[in-house]
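[1] got a predicted structure plus its sequence, pasted below:
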Amino acid sequence: MSLKKAYILVFLVLIIDQVSKIYIKTHFYLGESVKVLGWEWFQIHFIENEGMAWGAVIPGDYGKLALTVFRIIAVFGIGWWLWDSVKKKASNYLVVAIALILAGAVGNIIDSVFYGVIFNDSYHQVATLFSEDPYGKWFYGEVVDMFYFPIWEGNLPEWLPIWGGKYFTFFNAIFNVADVAISVGVGILIVFNKRAFGGSKEEKTLAATAGIEEK
């Protein structure tokens, strides 16, 4: 895959991610939920993530800033990895995976860097884009999440150790398009590991040529 095509993939994922987030911010108040097609197991549920994945938070006044800066540095590293992989004519599996991970990382960084200064808060109200009363400041924005798939909810059997009788939701994570892109990218690297890291096209061609010459 060429670098141009990889960048197009990154751009498309970013557009879908940001359009969906801006729509949610400007049409839902925080905590509002809508069942898609009336299904209990597929909902649009608006929350904001203040920290890392799964809602984890770095303690301290500068925890959020440190997280955002770390993400930005990581994105430059992923961007270089993408450029280097294309230059070395790596497998399309690897290039697509890196492009998806890059797009997802950038998508969530945009929220962290900009949303605090372009939106007002969403508590009991629908936020306004380019508000004169923003809820935060640069690098302190919150990441918008909305996809919720509570496939099963109920009390677990009493005979189960530790969790027996407790109320349980499967699957209770709430995520966004950027998160999906990152997960799919990582999934490709895991499932198609041999194809992704099986050497560049140039190396495979040289190996095949050497094998023919030996015969």
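    In hand now; what should we look at? Residues are numbered from 1 along each chain as shown.

[2] rest of the way, CA atoms for contacts and neighbours
    Noted.

[3] give the contact list for Phe170.
    By CA atoms under 8 Å, 6 or more residues apart in numbering, the contact list for Phe170 reads Phe149, Pro150, Ile151, Trp152, Glu153.

[4] now, of the residues you listed, which are buried?
    The neighbour-count test (16 or more other CA atoms under 10 Å) marks Phe149, Pro150 as buried among the contacts of Phe170.

[5] can I get the contacts of Phe170 in TSV with secondary structure and distance to Ser91?
    As requested, those are exported to TSV (DSSP: H, G, I helix; E, B strand; the rest coil; distance: CA to CA, whole Å):
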residue	secondary structure	distance to Ser91
Phe149	coil	33
Pro150	coil	36
Ile151	coil	35
Trp152	strand	38
Glu153	strand	41
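
[6] from the contacts of Phe170, pick the one nearest Leu14.
    Phe149 (22.3 Å; CA to CA).

[7] thought Ala173 was touching that closest one, still the case?
    Yes: between Phe149 and Ala173 there is a contact at 7.5 Å, judged by CA atoms under 8 Å.

[8] alright, now check it against this:
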Amino acid sequence: MKLRHSVLLILLILVVDQFSKVFVKTNFYYQEEVRIFDWFRLVFIENEGMAWGTVIPGEYGKLFLTIFRILVVPFIGYWLWDSIIREKSNFLITAIALIFAGAVGNIIDSVLYGVMFDDSTRTHLATFFPEDHYSTWLHGRVVDMFYFPIIEDYLVPTWVPFMGGKTVTFFNAIFNVADVAISTGVGILIVFNKRAFTLPPQSISRVFHNKLD
């Protein structure tokens, strides 16, 4: 995959990610739910911390998380550029591009959304660039909306260890386009590990000829 193809993929993901987030943020009340199918719904929530709602405690926890994300992204970008220059496999380049795009997409929320919008509540729709924004730079909340409760309120048999007798929902996470990109990129690296980290035939041939020269 060439550099321009990676850039186009990253830009496409960022446009779709930000459009969906801004649309939901400005058209949905907080925790409003739109049922597309029984197993697919749009539910507007905002994530204060990391994936799965994990929060770093303390007054500066959110700031630390945002700065950490910003510092990590250049390394992912360099990994992508280096893999393209070295003509690594398309599996690897695609995976890195997806992870990079997803990371940047969620960073945009964390860095900008606190000053771009006012607060979303169950009775108030957020507005663009209000006088009374809900937070400050680097303290924005990540917008999530996709919910796939494929199995909902399932009563686990009592004989199942630890979970017996409890009611569970699968899949109960609410996520966004950026999260999908990151998860897909990581999934490619795991499932197609050998293909991702093996040089394609043309690159192997080029390396061989360079050594002979």
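    Received, thanks. Computed from a predicted model, the values in this text were never measured in an experiment.

[9] number of nearby residues for His5 of structure 2?
    12 (other CA atoms under 10 Å).

[10] and the one helix or strand it maps to, what does it pack onto?
    Assessed by DSSP states H and E, His5 of structure 2 sits inside helix 3-27. Helices and strands touching helix 3-27 of structure 2, by 3 or more CA pairs under 8 Å, 6 or more residues apart in numbering; DSSP states H and E, are helix 90-116, strand 142-147, helix 177-191.

[11] with adjacent residues omitted, what lies nearest to the most centrally placed residue in structure 2?
    Centrality entry for structure 2: nearest residue to the mean C-alpha point is Asp179, 2.2 Å, by CA atoms, centre = their mean. Counting by CA to CA, 6 or more residues apart in numbering, Asp179 of structure 2 lies nearest to Gly102, which is 6.0 Å off, once chain neighbours are set aside.

[12] alignment lookup: the one you found to structure 1.
    The alignment partner of Gly102 of structure 2 in structure 1, by TM-score structural alignment, is Gly104.

[13] quick check: that match touching Ala178?
    Yes: using CA under 8 Å as the test, Gly104 of structure 1 is close enough to Ala178 to be in contact (3.8 Å).

[14] which residues do these two both contact?
    In contact with both Gly104 of structure 1 and Ala178: Val13, Leu14, using CA under 8 Å, 6+ apart.

[15] how close does the helix or strand harbouring Ala66 of structure 1 sit to structure 2?
    Per DSSP H and E, Ala66 of structure 1 falls inside helix 63-87. Here helix 63-87 of structure 1, set against structure 2 after superposition, deviates by a mean of 0.5 Å using mean CA distance after the TM-score superposition for structure 1.

[16] buried stuff in that helix?
    Neighbour-count burial for helix 63-87 of structure 1 [16+ other CA under 10 Å]: 64-65, 67-69, 71-72, 75, 78-79, 81-83, 85-86.

[17] so it versus helix 92-110, what angle?
    Inter-element angle recorded for helix 63-87 of structure 1 and helix 92-110: 150 degrees (by axes from the mean of the first three to the mean of the last three CA atoms, to 10 degrees).
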